[in-house]
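Peer 1: take this sequence and fold it.
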Amino acid sequence: MQDIGENETEVTEFVLVGWSGRPKARMGLMVLFIVSYAVILVGNGLIIVVVINDSRLHSPMYFFLCNLSIIDLCFSSTGIPQSIVNCLVDRPVMPLPLCYSQILLGLLFGTCECLLLAVMAYDRYVAISNPLRYTLIMNRNICITFAAMTWTTAFMVTIVPCLAKPARFCGNNEVDHLVCEFKAVFKLLCTDTSASTLGMYFTSIFTLILPLAFISFSYMRILIAIMRMHSDLEGGRMKAFSTCGSHLVVVVMYYGSGMSAYLIPQTKETHLGDKIVYIFYTVVTPMFNPMIYALRNQEVMGALKRLMSRKK
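Peer 2: So this is what the prediction gives:
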């Protein structure tokens, strides 16, 4: 810490006390993080490799699925490795620049995933409601534009505001968490947080509520389109339900935990529930995404088998 005034001390590092005094809990968390991170690396890595190497999967749906896997890998890598290291120490210390970088990257990749899930819902809507014009509407340029807009928008609503008005911390430097999680660190700001809180809720509405509303509208239209299919296309109905069902499961898991974390009014203390929610959307959801999308998808599994046979 550095003295900046008679009664204030500028924070240069944070002490993470979320699991201090609970060595057994930390060891259990460390095992969970190691296993989950291994599954995330292998699962999402395989999806990326399979989609890139198999020309049969060079379609808009798998292009966005590959983007989702990249985001999940980046999102998990911002917090899980550091969490594993922190589990080995009772009171881990993180320098302010490292802590701030972890927060910004977590917000960037988390927001990016919210927006991408909305884009994937639109892709499924076009594929089911306009199958004959699907490849024309969702052409290569459009897909790249949507992906670029997702990353750019996420950057503009998370990184730019934080860099334009850097946070200032003074006094208390104990974070009640295992990592530098945004809400836990936000409580330690030494300036007036009313404007920042309002901005956080506005950003949360833009990145959570609006995309979720768009996804809900898209799936209402998808359901109507599926029900209008002729009875002789029962196999098409089942395939459509299966494909959309995978996406809906991911949406419910991710948006549910995200809304619990950022739309519930803040308290001065970080509760155990907040820490569990953080673990859920940074560890559990990225771990289950490859299982939900790949193991229930015959095209992905077929491409994986062909890739393995070529390697042999």
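Peer 1: make it CA atoms for all contacts and neighbour counts henceforth
Peer 2: Fine.
Peer 1: can you pull out the helices in the stretch 101-250 of the chain?
Peer 2: Assigned by DSSP state H, counting those that start in this stretch, the helices in the stretch 101-250 of the chain fall at 134-137, 140-164, 182-186, 194-204, 210-227, 234-262.
Peer 1: which of the ones you listed sits most buried?
Peer 2: Most buried of these, by mean neighbour count (mean count of other CA atoms under 10 Å): helix 182-186, with a mean of 20.
Peer 1: quick one: contacts of that one?
Peer 2: 103, 107, 175, 176, 177, 262, 270 (CA atoms under 8 Å, 6 or more residues apart in numbering).
Peer 1: got a list of what the third one touches?
Peer 2: By CA under 8 Å, 6+ apart, the residues touching residue 175 are 14, 15, 16, 17, 18, 184, 185, 188.
Peer 1: now the second one, please; I'll put the structures next to each other:
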Amino acid sequence: TWAPCSRSRLVSVLTENSSTITELVLLELSNHPQAEIPLFLFFSLVYLVNLFGNMAVIILVVIDSCLQTPMYFFLCHLAFLNILYTTAVVPKMLFNLLASKKVISYKLYLAQTYICPFMGAAECIILAVMALHLYVATCHPLQYLLIMTWSVCAQLAVGAWSVTFFASVVPLYIAIPPFCGPYVIDHIFCEVPVLLHMVCGDTSLQETMMVIGASDTLLLPCLLLVLSYLHLLVAVMTMNSAEGRKKAFSTCSSHLTMVTIYYGTGMFMYMRPKSLYSAEGDKLISLLYAVINPALNPLIYSLRNEEVKSALGRVLERWTVSQAPRIQ
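Peer 2: Down below sits the predicted model:
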């Protein structure tokens, strides 16, 4: 068993046993031991909101036929991504907040190293696809049903997942070499920009591969987003109906809020020079896009969406009627 000890002691223990290491120290928020219990309670609540909120979105779309449209099809993909992403990160983070032995197994380390970039990149592309859908729905409403067929939606979804895999997982597998000791990760989870500080020797190749992968999954989707929203802005401003403009702005603002938070933090994390690395700052940024943002997605998309609230009301009404005792 391990007793609580200083970071220097953890470093020396791992350095001495680096040849047979099966786990790594994951410091997370151990620099603030007095706040670990409040943080555990807070992040547990955030994780539950994320799980139940995103699961509720998926279930609601499945059981309510009025929500079975391309927009909510992509929203289900986003909700599914949010659940997987946070499940890969948060349970271990919560466990380590209360544990004296703050470590991560080598297998889980590998899983987080590959799963987290994959899920993060997939979310970037799904958000861009959703922006493209909004553009078609707003700027070409008469051709909407002809353009956004279920076949096209399925192809976009499959393409998003496929591009993400080849743009994030494959370069990562090629570029990341073995690490040197000490095997101490001063971060919330195993994330590539942080892991590069454990690489032996020159990391210019790894940094270049990371920027190339980020360009494919961040910059190109961001360019598509910008173009889509420029056309959306022009289309909305030329609408004659004030009610139509209000509805369009409401839908776009929800999506744009998520896009701004996610893309902004992601670009700073993956496309900045290594010299700008800051352990505490990176932890805060990672918490925003890996923990907080996924929990906000269902709240922003649902609480500001009349269609979702109406569908929820219909489902609750049907459930209440089904549970009521039958009149003999």
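Peer 1: one step back: which ones among the contacts of residue 175 of the first structure map onto strands?
Peer 2: Per DSSP state E, strands hold the following members of those: 14, 15, 16.
Peer 1: could I get the residues you listed as JSON lines with neighbour count?
Peer 2: Shown next, in JSON lines, are those (neighbours: other CA atoms under 10 Å):
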{"residue": "14", "neighbour count": "23"}
{"residue": "15", "neighbour count": "20"}
{"residue": "16", "neighbour count": "24"}
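Peer 1: just tell me which of the helices of the stretch 101-250 of the first structure ends up closest to residue 44 of the first structure.
Peer 2: helix 234-262 (14.2 Å; CA to CA).
Peer 1: helices or strands up against that closest one?
Peer 2: For helix 234-262 of the first structure, the contact count by 3 or more CA pairs under 8 Å, 6 or more residues apart in numbering; DSSP states H and E identifies helix 96-129, helix 210-227, helix 272-279, helix 285-290 as packing neighbours.
Peer 1: residue 82 of the first structure matches what in the second structure?
Peer 2: Matched across to the second structure, residue 82 of the first structure falls on residue 92, judged by TM-score structural alignment.
Peer 1: and the residue lying closest to that match once chain neighbours are set aside, what element?
Peer 2: Nearest non-adjacent residue to residue 92 of the second structure, counting by CA to CA, 6 or more residues apart in numbering: residue 104, 7.9 Å away. Using DSSP states H and E, residue 104 of the second structure sits within strand 103-105.
Peer 1: residue range for that strand in the first structure?
Peer 2: So strand 103-105 of the second structure sits over residues 93-95 in the first structure, by TM-score structural alignment.
Peer 1: residues touching the matching stretch, excluding its own?
Peer 2: Against stretch 93-95 of the first structure from outside (CA under 8 Å, 6+ apart): 12, 13, 14, 15, 16.
Peer 1: could you do stretch 37-44 of the second structure as well?
Peer 2: 90, 94, 97, 98, 291.
Peer 1: and the angle from the strand or helix carrying the match of residue 82 of the first structure to helix 150-164?
Peer 2: Secondary structure from DSSP H and E places residue 92 of the second structure in helix 70-98. Using axes from the mean of the first three to the mean of the last three CA atoms, to 10 degrees, the inter-axis angle of helix 70-98 of the second structure relative to helix 150-164 is 30 degrees.
Peer 1: helix 70-98 of the second structure vs the first structure, mean deviation?
Peer 2: Once fitted to the first structure, helix 70-98 of the second structure is off its aligned match by 0.7 Å on average (mean CA distance after the TM-score superposition for the first structure).
Peer 1: can you list the buried residues in that helix?
Peer 2: 70-83, 85-90, 92-94, 96-97 (16 or more other CA atoms under 10 Å).
Peer 1: do stretch 9-19 of the second structure as well
Peer 2: 10, 11, 14, 15, 18.
Peer 1: what are the contacting residues of that stretch?
Peer 2: 21, 24, 25, 181, 182, 183, 184.
Peer 1: tell me the counterpart of the fifth one in the first structure.
Peer 2: Taking TM-score structural alignment for the superposition, residue 182 of the second structure sits opposite residue 172 in the first structure.
Peer 1: equivalent analysis for the second one, please.
Peer 2: Per TM-score structural alignment, the equivalent position to residue 24 of the second structure in the first structure is residue 14.
Peer 1: how about residue 251 of the first structure, what does it touch?
Peer 2: residue 117.
Peer 1: what does it correspond to in the second structure?
Peer 2: By TM-score structural alignment, residue 251 of the first structure lines up with residue 259.
Peer 1: and for residue 211 of the first structure?
Peer 2: Using TM-score structural alignment, residue 211 of the first structure pairs with residue 221 in the second structure.
Peer 1: that older thread, for the contacts of helix 182-186 of the first structure, which one is nearest residue 51 of the first structure?
Peer 2: residue 107 (26.6 Å).
Peer 1: for that closest one, what are its contacts?
Peer 2: Neighbours of residue 107 of the first structure in contact, by CA under 8 Å, 6+ apart: 158, 182.
Peer 1: over to the one 10 residues further on?
Peer 2: Neighbour list for residue 117 of the first structure: 211, 215, 247, 251 [criterion: CA under 8 Å, 6+ apart].
Peer 1: now do residue 248 of the second structure
Peer 2: Neighbouring residues of residue 248 of the second structure by CA under 8 Å, 6+ apart: 138, 236.
Peer 1: which position in the first structure pairs with it?
Peer 2: By TM-score structural alignment, residue 248 of the second structure lines up with residue 240.
Peer 1: with residue 234 of the second structure instead?
Peer 2: For residue 234 of the second structure, the residue aligned by TM-score structural alignment is residue 224.
Peer 1: what range in the second structure does stretch 286-295 of the first structure sit on?
Peer 2: So stretch 286-295 of the first structure sits over residues 294-303 in the second structure, by TM-score structural alignment.
Peer 1: same deal with stretch 31-47 of the first structure?
Peer 2: Against the second structure, stretch 31-47 of the first structure falls on residues 41-57 (TM-score structural alignment).
Peer 1: what's the answer for stretch 118-127 of the first structure, then?
Peer 2: Under TM-score structural alignment, the match for stretch 118-127 of the first structure is residues 128-137.
Peer 1: mean shift between the matching stretch and the first structure?
Peer 2: Mean for stretch 128-137 of the second structure is 0.4 Å (mean CA distance after the TM-score superposition for the first structure).
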